[in-house]
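1. dropping the sequence and predicted coords here.
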Amino acid sequence: MRTAYRILAMLISIGVVVQAAVIAGAWFLVLNDLDSGTVLDKNSESNWAHVLHGQIGVLVMPLLALVLLIVSFFARIPGGIKWAAITLGVTVLQVVLAFAGFAAPLLGLLHGVNAFALAGVAGVAARKAREAGTPAPAQPATVS
């Protein structure tokens, strides 16, 4: 279970990187379309990268975080439940900030910053699992 916990936490951290790459690609596609004469207005459809960013962010990432929390109860990692819960909380905040960003664009800035927090807390969770799987160093023998 420790390995499953560690892999899930790492997948969440990697997911943040994938999300950053996909949203960057999405906006470069938009800029390319604008350069080609496309008009962008409220009737414009999202490009494939915007859609992928939304699907990963609303479906995949929260599912990974929820499964991480469930696994944490069985993994016997010191602090594992706490870091899995924090990861889930930051993931939920990320989704809330994404939707709130449409109504209040400045909250979109927090969505970007919170992504780094999500990668960080998931990274801590992965490290906790790695440390829990590492045997303690042997104590030197004492001569009495």
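-> Yep, it's here. This one's a predicted model, so the numbers in the text were calculated from it and none came from an experiment.

2. please count neighbours and contacts with C-alpha atoms only from this point.
-> Noted.

3. scan the chain for its longest helix.
-> Counting by DSSP state H, the longest helix found in the chain is helix 2-35.

4. give the buried residues for it.
-> Judged by neighbour count using 16 or more other C-alpha atoms under 10 Å, the buried positions of helix 2-35 are 2, 4-13, 15-16, 19-20, 22-23, 25-26, 29-30.

5. taking helix 2-35 as reference, get the angle to whichever helix or strand comes after it.
-> Using DSSP states H and E, the helix or strand that follows helix 2-35 in sequence is helix 48-55. In terms of direction (axes from the mean of the first three to the mean of the last three C-alpha atoms, to 10 degrees), helix 48-55 departs from helix 2-35 by 150 degrees.

6. put this beside the first:
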Amino acid sequence: MRSVYRVLAGLIAIGVVVQAMSVALGWFMVLKDMDSGAVLDENTDFNFGQVTHGIVGMMVIPALALLLLIVSFFARVPGGIKWALFVFGLVVLQIALAFGAWGLPAIGALHGLNAFALLAVASIAARRAAGPPAAAVTEAPATPTEATR
């Protein structure tokens, strides 16, 4: 389960990178289209980059965050539940900021900033899963007894 936890947290971090790439792609595609004479209005269809950003951000990352939270209860990662809760909370905040930005575009800056926090926290969660299990006890080696000499 530790490896599942690590993979899920890593996939969330990768998903944030995909999000940054897809939103940049989407807007550069819009700008290129506008340079070619296209008009951006309410009838404009979303392009590949914008669609990818929406799908990954509204479906893939939230599903991975929920799975990470569930797995965290069984993975025996030190602090794993806490870090999974941080990831899940930042994903919920990210979605709320995205919807808020439609009404107040300045909130979009917080949406971008929160993405960096999510990337960092998901990366930390993945790295924590690489360490020793939470139940591992570090004891001093037993002294040899008469029977083992």
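-> Received the coordinates, thanks. Predicted, not measured: the structure shown is a model, and the values here were computed from it.

7. aligned to I14 of structure 1, what sits in structure 2?
-> Under the alignment (TM-score structural alignment), I14 of structure 1 pairs with I14 in structure 2.

8. what sits closest to that match if chain neighbours are left out?
-> L119 (8.0 Å; C-alpha to C-alpha, 6 or more residues apart in numbering).

9. what lines up with that neighbour in structure 1?
-> In structure 1, L119 of structure 2 lines up with A119, judged by TM-score structural alignment.

10. tell me the contacts of its match?
-> By C-alpha atoms under 8 Å, 6 or more residues apart in numbering, the contact list for A119 of structure 1 reads I12, S13, I14, V16.

11. try it again with 7 Å
-> Shown in contact with A119 of structure 1 (C-alpha atoms under 7 Å, 6 or more residues apart in numbering): I12, S13, V16.

12. how about the secondary structure of it?
-> helix (DSSP: H, G, I helix; E, B strand; the rest coil).

13. against A85 of structure 1, how distant is it?
-> 14 Å (C-alpha to C-alpha, to the nearest Å).

14. and if you look at V96 of structure 1?
-> Separation of V96 of structure 1 from A85 of structure 1 (C-alpha to C-alpha) stands at 16 Å.

15. show me which of these two is the more surrounded one.
-> A count of neighbours by other C-alpha atoms under 10 Å puts A85 above the other of V96 of structure 1 and A85, at 19 against 14.

16. if I look at the nearest residue to that one once chain neighbours are set aside, how far off is A100 of structure 1?
-> Excluding the flanking residues, the one nearest A85 of structure 1 by C-alpha to C-alpha, 6+ apart is L69, at 6.0 Å. Remark: distance between L69 of structure 1 and A100 of structure 1 (C-alpha to C-alpha) = 25 Å.

17. neighbour count: these two, which is higher?
-> Neighbour tally, L69 of structure 1 and A100, criterion other C-alpha under 10 Å: the higher count belongs to L69, 24 against 15.

18. now the more buried one, what's its secondary structure?
-> Going by three-state DSSP, the secondary structure assigned to L69 of structure 1 is helix.

19. quick one: residues contacting it.
-> I81, A84, A85.

20. what's the helix or strand for the first one?
-> I81 of structure 1 belongs to helix 80-103 when elements are defined using DSSP H and E.
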